[in-house]
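*Asks:* I'd like to go over a predicted model; first the sequence, then the structure.
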Amino acid sequence: MTDDALKRLSDEGVAIWLDDLSRERITSGNLAELIEHRHVTGVTTNPTIFQQAIGYGGGYADRIHDMALRGVTVSEAVRMITAADVRDAADILRPVFDATGGRNGWVSIEVDPRFAHATDATTAEARHLTWLIDRPNTLIKIPATRAGLPAISEVIAAGISVNVTLIFSLERYREVMDAYLTGLEKAGQRGIDLGTIHSVASFFVSRLDAEVDKRLDALDSPEAKALRGKAAVANARLAYQAFEEVFGSADGTTVPSRRWHALREAGANQQRPLWASTGVKDPAYQDTVYVTELVAPGTVNTMPEATLEAMVDHGTVTGNTVTNTYEQARADLDAIRKLGISYARVVQALETEGIKKFQQSWDDLLSAVRKSRACP
């Protein structure tokens, strides 16, 4: 086995981040090993990851017990536990952060998903998590809901780096980029050094295929079957085209927007596209497809460890697989629409479902901590 595929991926300009975190992964040295041997340069988390780590994993019982004795509420106990994991992971990744001038070495933590439709609460939670973790290489994850967009601008304007999550539609992605630029402009007006602010926009991939394929299967036609597994990659590739329209292309063939040009001259950093949900949900698909088909400079791919190891074992990186594919990507989405599958309804359903799943994971996490506090 070799990690040459991961090295080639990095050489193509794709940052490899791990989509998982736990106390055991930190204390066992596993995270440090992945950084050293698997080219991992960042970590992302979400409520589901923490629910699995704390609800079913080890290493948390003593902390939970001590906080119960001190009368710490369950919600605050969860915040403190997850913040501690993120803080320790950020310390492990700090050398990467320093070596790359802040481009990589990040650890993401999400605001309480119950605030997904509350702008002010989301903004307040982002400020609180930034204060609580107190590490420069922490990204605060904010969902790209309607209420999340102004929160993104306000948090960026306060000089806080953000991972915008749960992006499914191209229209919403353009609104996310606009919110980022608005936040940078406000930060500049407040005298904040724009070079200290970073952001990624997490565009979810595999979930789109899962939802569209379900609708294609219901049609039970040869035309529908031929389009299975095409929606997610096409959508992500068109998202990268939208990214180039704002921030410019790596080869200079697409010039940046005037608005971004002015911010870049003031020292601002690009908001990089991040491919999230890259583990396949259909076993019929190649388990590395959402990595190998989305290779483009200036992107991040956050992978569960199973996908990371699949790349090590049999992943093939052949160069840039995104640019020069936009015409085919648009044709694939158009073909799906012509079969009567509404893109707008699909992406709205996915956003609603994504928020609901994270809220359920958070509720399950609270229940697990509550149950652990009750144990002798």
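*Replies:* That came in fine, so what should we check first? It should be emphasised that the depicted structure is a prediction, and the values quoted were computed from it without experimental measurement.
*Asks:* contacts and neighbour counts: CA atoms only from here.
*Replies:* Noted.
*Asks:* now do the buried residues in whichever strand or helix holds Phe50.
*Replies:* Phe50 belongs to helix 47-56 when elements are defined using DSSP states H and E. Across helix 47-56, burial judged by 16 or more other C-alpha atoms under 10 Å covers Pro47, Thr48, Ile49, Phe50, Gln51, Gln52, Ala53, Ile54, Gly55.
*Asks:* can you give me the distance of the residue nearest the centre of the chain to Ala310?
*Replies:* Nearest residue to the geometric centre of the chain (C-alpha atoms, centre = their mean): Ser202, 3.9 Å. With the distance defined as C-alpha to C-alpha, to the nearest Å, Ser202 ends up 22 Å from Ala310.
*Asks:* then Gly183?
*Replies:* Noted for Gly183: a distance of 38 Å to Ala310, by C-alpha to C-alpha.
*Asks:* and those two? Which one has more around it.
*Replies:* Neighbours per residue (other C-alpha atoms under 10 Å) separate Gly183 from Ala310, with Gly183 holding more: 24 against 14.
*Asks:* the residue nearest to the centre of the chain: what's it in contact with?
*Replies:* For Ser202, the contacting residues are Asn163, Val164, Thr165, Leu166, Ile167, Pro273, Leu274, Trp275, Ala276, by C-alpha atoms under 8 Å, 6 or more residues apart in numbering.
*Asks:* next up, a second structure to put side by side with the first:
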Amino acid sequence: MNSDPLSKLNNAGVSIWLDDLSRHRLESGSLATLVRTCHVVGVTTNPTIFASAIADGETYDSQIHDLSVRGVGVAEALRALTTSDVRRACDVLRPVFEATEGLDGRVSIEVDPRLAYDTEATIAEARALWWLVDRPNLFIKIPSARQGIPAISACLAEGISINVTLIFSLDRYDQVMAAFLDGLEAAHLAGRDLSQIASVASFFVSRVDTEVDRRLERIGSAAAARLRGRAAIANARVAYARYEQVFSSPRWQALAAAGARPQRPLWASTSVKDPTYPDTRYVVELVAPGVVNTMPERTLRAVADHGEVPADSIHPYGDAAQKTLDSLRSVGIDYDDVVQTLEDQAVAAFDTSWSALGHQLGRALQLQDPAADSKES
């Protein structure tokens, strides 16, 4: 593999994370190989990724058998399976974590998505996962739904490092950054070492184009057609400008003086959903210092093979990005409705994946339960 484009991405200040994890990837050494050869310095997971991994992987059968014999319920079995993988991934990334002094080498695990609209339950689950994995390079993923905002602040205040996920809206991103500052200020008042608390804000990209393009096609005008495929990157570029504004403010400067690190923007959903678009566009068009780009392996390999990586593809286009968003509104795109629709759909999709996995795991636990066999006989 020609890794030169990945080197350029790394040199431009973009941290390359892998958006995938499975026990097979851990046991085969695939993750370690990507870390060693492809500049991968972090891992993100989500309920859909775990649902796919556990459903398709025989590598989980032995642990599922043991959980069944012990009479463990479905919810705790899910925690055991997922935290086992994440703990091992944290250990694989630990040398990166130490070499970067805690900046990278991070692995994320998400709270049960069914808790997204319950603040107290989200906090409790975050605490449980933080304790279960018990690794300093862990991120707990909390959705940025309205009820998740106070949970983010509360967990950061307790010293739990947080990956805020499912951000589509610029206004929501403003709330997320404010929650981060609130949490660190509370942690500082409690006497915590701010240098040990980390956070990223996962701003979703390609799904914005999917939804906006669908609406543009329905509008059907020439002006709408010219805007096709431009919403997602513009949205992310404007978000980056807001990030720079917040993390140059006096409020942030006070926290930085106390040892805090900024909450980095993380570009998520970077695989191309429309095959007519270049398969590297959500990577090479969002290059700037201090960001993370998490991508599935297929996208990673596409960038490595033929990605044309600029030194900076955000700062020169800031004004144009805002004009694009304004133009979308002028042709009839309701931005607020788009981003709320995407947030609702994303939470529902993860909920569905997690629930389906729970039903499947419940059947597997029952099938391997000796007590169930004796009852049938």
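*Replies:* Thanks, I have it. Here the structure is a predicted model, which is why all the values come from computation and not from measurement.
*Asks:* any idea what the residue nearest to the centre of structure 1 aligns with in structure 2?
*Replies:* Aligned by TM-score structural alignment, Ser202 of structure 1 pairs with Ser202 of structure 2.
*Asks:* doesn't that match belong to a strand?
*Replies:* Yes: using DSSP: H, G, I helix; E, B strand; the rest coil, the assignment for Ser202 of structure 2 is a strand.
*Asks:* for the stretch 51-200 of structure 1, which segments count as helices?
*Replies:* Using DSSP state H, counting those that start in this stretch, the helices of the stretch 51-200 of structure 1 run over 61-69, 74-99, 119-133, 148-157, 170-189.
*Asks:* out of those, which one sits most buried?
*Replies:* Highest mean neighbour count of the helices of the stretch 51-200 of structure 1: helix 148-157, a mean of 25 (counted as mean count of other C-alpha atoms under 10 Å).
*Asks:* average distance between that one and structure 2?
*Replies:* When structure 2 is overlaid, helix 148-157 of structure 1 sits 0.2 Å from its aligned residues on average, using mean C-alpha distance after the TM-score superposition for structure 1.
*Asks:* and that helix, how far out from the chain middle?
*Replies:* 17 Å (C-alpha atoms, centre = their mean, to the nearest Å).
*Asks:* packing partners for that helix?
*Replies:* Here helix 148-157 of structure 1 touches helix 119-133, strand 138-143, strand 162-167, helix 170-189, going by 3 or more C-alpha pairs under 8 Å, 6 or more residues apart in numbering; DSSP states H and E.
*Asks:* the first one to helix 74-99, inter-axis angle?
*Replies:* I take that to be helix 119-133 of structure 1. Relative orientation of helix 119-133 of structure 1 versus helix 74-99 (axes from the mean of the first three to the mean of the last three C-alpha atoms, to 10 degrees): 70 degrees.
*Asks:* circling back to that earlier point, right, and the helices of the stretch 51-200 of structure 1 - which one's nearest Trp17 of structure 1?
*Replies:* Counting by C-alpha to C-alpha, Trp17 of structure 1 lies closest to helix 74-99 out of these; the figure is 11.0 Å.
*Asks:* and the contacts of stretch 341-348 of structure 1?
*Replies:* With contacts defined as C-alpha under 8 Å, 6+ apart, stretch 341-348 of structure 1 is touched by Phe168, Ser169, Leu208, Glu211, Val212, Arg215, Leu216, Arg337.
*Asks:* got those residues as CSV, with secondary structure and distance to Val74 of structure 1 columns?
*Replies:* Below are the contacts of stretch 341-348 of structure 1 laid out as CSV (DSSP: H, G, I helix; E, B strand; the rest coil; distance: C-alpha to C-alpha, whole Å):
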residue, secondary structure, distance to Val74 of structure 1
Phe168, coil, 32
Ser169, coil, 35
Leu208, helix, 34
Glu211, helix, 34
Val212, helix, 38
Arg215, helix, 40
Leu216, helix, 43
Arg337, helix, 46
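*Asks:* narrow these to those that are buried.
*Replies:* Counted by 16+ other C-alpha under 10 Å, the contacts of stretch 341-348 of structure 1 give Phe168, Ser169, Leu208, Glu211, Val212, Arg215, Leu216 as buried.
*Asks:* now do the contacts for the fifth one.
*Replies:* Think Val212 of structure 1. By C-alpha under 8 Å, 6+ apart, the contact list for Val212 of structure 1 reads Arg228, Ala231, Ile341, Val346.
*Asks:* just tell me what the third one corresponds to in structure 2.
*Replies:* The one in question is Ile341 of structure 1. That one, Ile341 of structure 1, aligns with Ile333 by TM-score structural alignment.
*Asks:* so that match, which state does it fall into?
*Replies:* Ile333 of structure 2 ends up coil, using three-state DSSP.
*Asks:* tell me who's in contact with Ile142 of structure 1.
*Replies:* By C-alpha under 8 Å, 6+ apart, the residues touching Ile142 of structure 1 are Glu110, Val111, Ala116, Thr122, Gly148, Ala151, Ile152, Val162, Asn163, Val164, Thr165.
*Asks:* mind redoing it with 7 Å?
*Replies:* With contact set as C-alpha atoms under 7 Å, 6 or more residues apart in numbering, Ile142 of structure 1 has these partners: Glu110, Val111, Gly148, Ile152, Asn163, Val164, Thr165.
*Asks:* out of the residues you listed, which is nearest to Leu69 of structure 1?
*Replies:* Val111 (25.8 Å).
*Asks:* give me the number of residues near that closest one?
*Replies:* 24.
*Asks:* compared with structure 1, how much does stretch 170-183 of structure 2 deviate?
*Replies:* Mean for stretch 170-183 of structure 2 is 0.4 Å (mean C-alpha distance after the TM-score superposition for structure 1).
*Asks:* got it, and stretch 83-96 of structure 2?
*Replies:* In the superposition against structure 1, stretch 83-96 of structure 2 averages 0.2 Å from its aligned positions (mean C-alpha distance after the TM-score superposition for structure 1).
*Asks:* show the end-to-end separation of stretch 18-37 of structure 1, please.
*Replies:* Per C-alpha to C-alpha, stretch 18-37 of structure 1 runs 13 Å from first to last residue.
*Asks:* hmm, I typed the wrong one, I wanted stretch 7-15 of structure 2.
*Replies:* With C-alpha to C-alpha as the measure, stretch 7-15 of structure 2 spans 10 Å from end to end.
*Asks:* what's the match for Val280 of structure 1 in structure 2?
*Replies:* Match for Val280 of structure 1 (TM-score structural alignment): Val272.
*Asks:* wasn't that match part of a strand?
*Replies:* No: assessed by three-state DSSP, Val272 of structure 2 does not belong to a strand; its assignment is coil.
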